Each structure stands twice: as structure tokens, then as C-alpha cells.
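A.B. asks: got a structure for you, letters missing:
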């Protein structure tokens, strides 16, 4: 079924959607505690899944793979909503609770290694700005102050890093992080 979905078969996509929607919705609601936000995240998740279908690997277990990708989407949604600090502890706990699955551990390890490999290919200053933003959770203002640069320069460097990493990670599981 996954191979048919990747080739653009809308019936296969609909079947994946129908089989997994309720479970994924329940999962998203249990983390976000906001049904409307969970529904938005999940709808965007399925839209992005369709758009990136050809670049996704064939998973061993569709359910585990969808949960893994949804976790990344939830983290991004929390970050974009700028409520990370409120939910950071919950998400860290979630990762700790749910990474005992060896399939999840393999996905996380693969994603992390691939991201770090490509991150190391960026110019040093852009890599530093990206690292401070995404791994140390510093704001643009904090990064600018620490590096003695303007906020606009930091924004430009983050934008450059994101664009380059998206190109480098095209077709990768790690592209769901950006």
C-alpha cells in the first residue's frame, strides 16, 4: 500500500488516512491538550505527507513511522506557536516515554546523524547561528547579542541555513525537522 501511495495513488493515501487518522488524532490531542490545534497539526501533517510522498522511505511499520513523523510535526507546531517553554517538558517526557521502541530509536538516530552530517557542511558562522537557534533554543535577539551581529543578519543566516539544509536533506526523514 505504501508503495502505491508513493506513486500517487489517491486510494492508497485515503486508506492510510482512514486507517490512522483516529489513532494519530488521539495521540496529538494527548500531547497538545487542544483539539483544534491537534486537528490543524494533523491536517497539515497529512498534506505534507502527500506532498513529500515520493521522497519518503518505505517504512517497516507504517503506524510507527507515522507516529514518528507526527512527533516531529508536533514539536515544530509547538515551536512555531512560541509556547515551547510551556510544553518543552511535556515533549521531552514524551520522547523519553516513547523512544523505547527500537524502530523509533533507529529513526531518531538516523535522522540525527544525517542532520549533523549536513549541518557540518554549512559555513561555520551559519552553522553556529543554526545550532544556537535550534539546539540551544536561543532567540534571534539573544544570538545577535552573543555574536555581535544585527538581528537581521541572524535572521538572514537562519534563512540561509534552512534553505541549504532543505536542499541537502531533500528526500530524508530529517527534512521533517525544518
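C.D. replies: Nice, I can see it. Predicted model, so just to flag it, every value in this text is computed and none were measured. Residues are numbered from 1 along each chain as shown.

A.B. asks: drop to CA atoms for contacts and neighbour counts, all remaining ones
C.D. replies: Noted.

A.B. asks: Residue 22 and residue 77, how far apart?
C.D. replies: Look at residue 22 and residue 77: by C-alpha to C-alpha, to the nearest Å, they are 19 Å apart.

A.B. asks: Of those two, give the one with the bigger neighbour count.
C.D. replies: Ranked by neighbour count (other C-alpha atoms under 10 Å), residue 22 and residue 77 place residue 77 first, with 18 against 11.

A.B. asks: Pull the contacting residues for that one.
C.D. replies: Residues near residue 77 by C-alpha atoms under 8 Å, 6 or more residues apart in numbering: residue 41.

A.B. asks: what's the following helix or strand after the helix or strand containing it?
C.D. replies: Taking DSSP states H and E as the definition, residue 77 sits inside helix 62-80. Remark: after helix 62-80, the chain's next helix or strand is helix 84-98, criterion DSSP H and E.

A.B. asks: Need the residues that contact that next one.
C.D. replies: Counting contacts by C-alpha under 8 Å, 6+ apart, the residues touching helix 84-98 from outside are 31, 75, 78, 104.

A.B. asks: another structure for you, compare them:
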């Protein structure tokens, strides 16, 4: 298998190789091709999902080098173990779940060797910022700040569920698989988070109206 470092990804300004556009877009077929040893299919999966995986990984770990290493480790394992992998209907949520587990394992290992770090938890500490939470233009900077403050006061699992639902567009079912929670728990997490956000927005609008 050739190196899949993100530094080797083609420049977006260049025309994509013919094989990238000719391969079928169907995830199940692409995955089966990869399982069969097709390196082009494998590379296409990597190139297609790298940026999204990197963004999600940064939310989980906030360490660029760690996230890059974990993505590299994940894809190396996938290639080595391709013969034993089962069929996959949707590749993106499968990779998210696998990366979440990889980062969790690596974080647990690092914390074990750094005695001052807290015990490992599978609830990642996602934090939002103005850069990745673009509030609609009709909201003032103060209103945007209020929403971001509320987002970052949500529980860790609520923040992750909101990210997966509204930033990556996953269904509740896929979020359930990625986070390892039952479906109703995921629905409850998102519902309670949205209630808090709506309350903050309403309060912000009331303050704006009466000032």
C-alpha cells in the first residue's frame, strides 16, 4: 500500500485523475472494491473522507498531530484487515465510528503513560468557536456569542451529538452507531440541546428588544 499522508493529496485546483471520476459513487460497491484489494478504491475512500475525518477528529482531541496519526493508523488497519471486513452501506459513519474508537484508544494509552492526566472517558470534550459555528447574518455578534456560550455549556455528549447532527448531517440512527448510544438517548441529547439553544436565543432577542 502506498503512503496516504494528507500531504500527498492532490491539489484541488488540478483536474482529478480519470479513475477518481470513473469509479462508482455507490458506497457499498466502492467498499466492496476496497475489500477486494483495489488500491484505487481504497485511495478514493481516503481522499473523499479525509477532511471530514480530520475536522471531526480535531473536535474530539484538539491535537492536530494526534488526529493525523490516528487517521493514518485507522486506514493502515483497514488495509491490513480488509479481507476480514464486512460489507458497509455508508462509508462515512463507519469511518467516524472507527476514528472515534481509534482516538479514544490512543488517548487512553497516552493518559496511562502520563500519570497527571485524568482517567480516560469516552465523552470527548468538544468545544465550538465562531469559526465552525456560523450563525445566520441576522444575528448580532452579541447574539452569536450567547449561542456559542450556551453550546459550550452543554454536556460533552450533547455537544458531540449536535456536531454530528447539524455539522455533518448524520441521521439519529447513524449518530447512535457512532457514539455507541441507543437511539432514544441520542434523540434526547439533541432535543435537550436544542431547547437550551432556543431559550438562549429567545433571551437574547428579548434583551435586544428592550434595550
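C.D. replies: It's in. Everything quoted here is computed from the prediction, not taken from an experiment.

A.B. asks: Dump the contacts of helix 84-98 of structure 1 to JSON lines, plus distance to residue 68 of structure 1 and neighbour count.
C.D. replies: Formatted as JSON lines, the contacts of helix 84-98 of structure 1 follow (distance: C-alpha to C-alpha, whole Å; neighbours: other C-alpha atoms under 10 Å):
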{"residue": "31", "distance to residue 68 of structure 1": "14", "neighbour count": "15"}
{"residue": "75", "distance to residue 68 of structure 1": "11", "neighbour count": "18"}
{"residue": "78", "distance to residue 68 of structure 1": "16", "neighbour count": "20"}
{"residue": "104", "distance to residue 68 of structure 1": "7", "neighbour count": "18"}
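
A.B. asks: how about the helices of structure 1, start to end?
C.D. replies: For structure 1, the helices defined by DSSP state H occupy 2-6, 10-32, 35-51, 62-80, 84-98, 102-119, 124-134, 140-147, 151-168.

A.B. asks: so how far is residue 194 of structure 2 from residue 92 of structure 2?
C.D. replies: Distance of residue 92 of structure 2 to residue 194 of structure 2, given as C-alpha to C-alpha: 25 Å.

A.B. asks: Could you check which of the two has the larger neighbour count?
C.D. replies: residue 92 (20 against 15).

A.B. asks: burial count for the spatially closest residue to the more buried one that is not a sequence neighbour?
C.D. replies: Of all residues not flanking residue 92 of structure 2 in the chain, residue 49 sits nearest, at 6.9 Å (C-alpha to C-alpha, 6 or more residues apart in numbering). Residue 49 of structure 2 is flanked by 14 other residues according to other C-alpha under 10 Å.

A.B. asks: now do the one 4 residues further on
C.D. replies: Other residues within reach of residue 53 of structure 2, judged by other C-alpha under 10 Å, total 21.

A.B. asks: who are the neighbours in contact with it?
C.D. replies: Residue 53 of structure 2 makes contact with 71, 95, 96, 99, according to C-alpha under 8 Å, 6+ apart.

A.B. asks: can you check residue 160 of structure 1 too?
C.D. replies: If a contact means C-alpha under 8 Å, 6+ apart, then residue 160 of structure 1 has residue 126 as its contacts.
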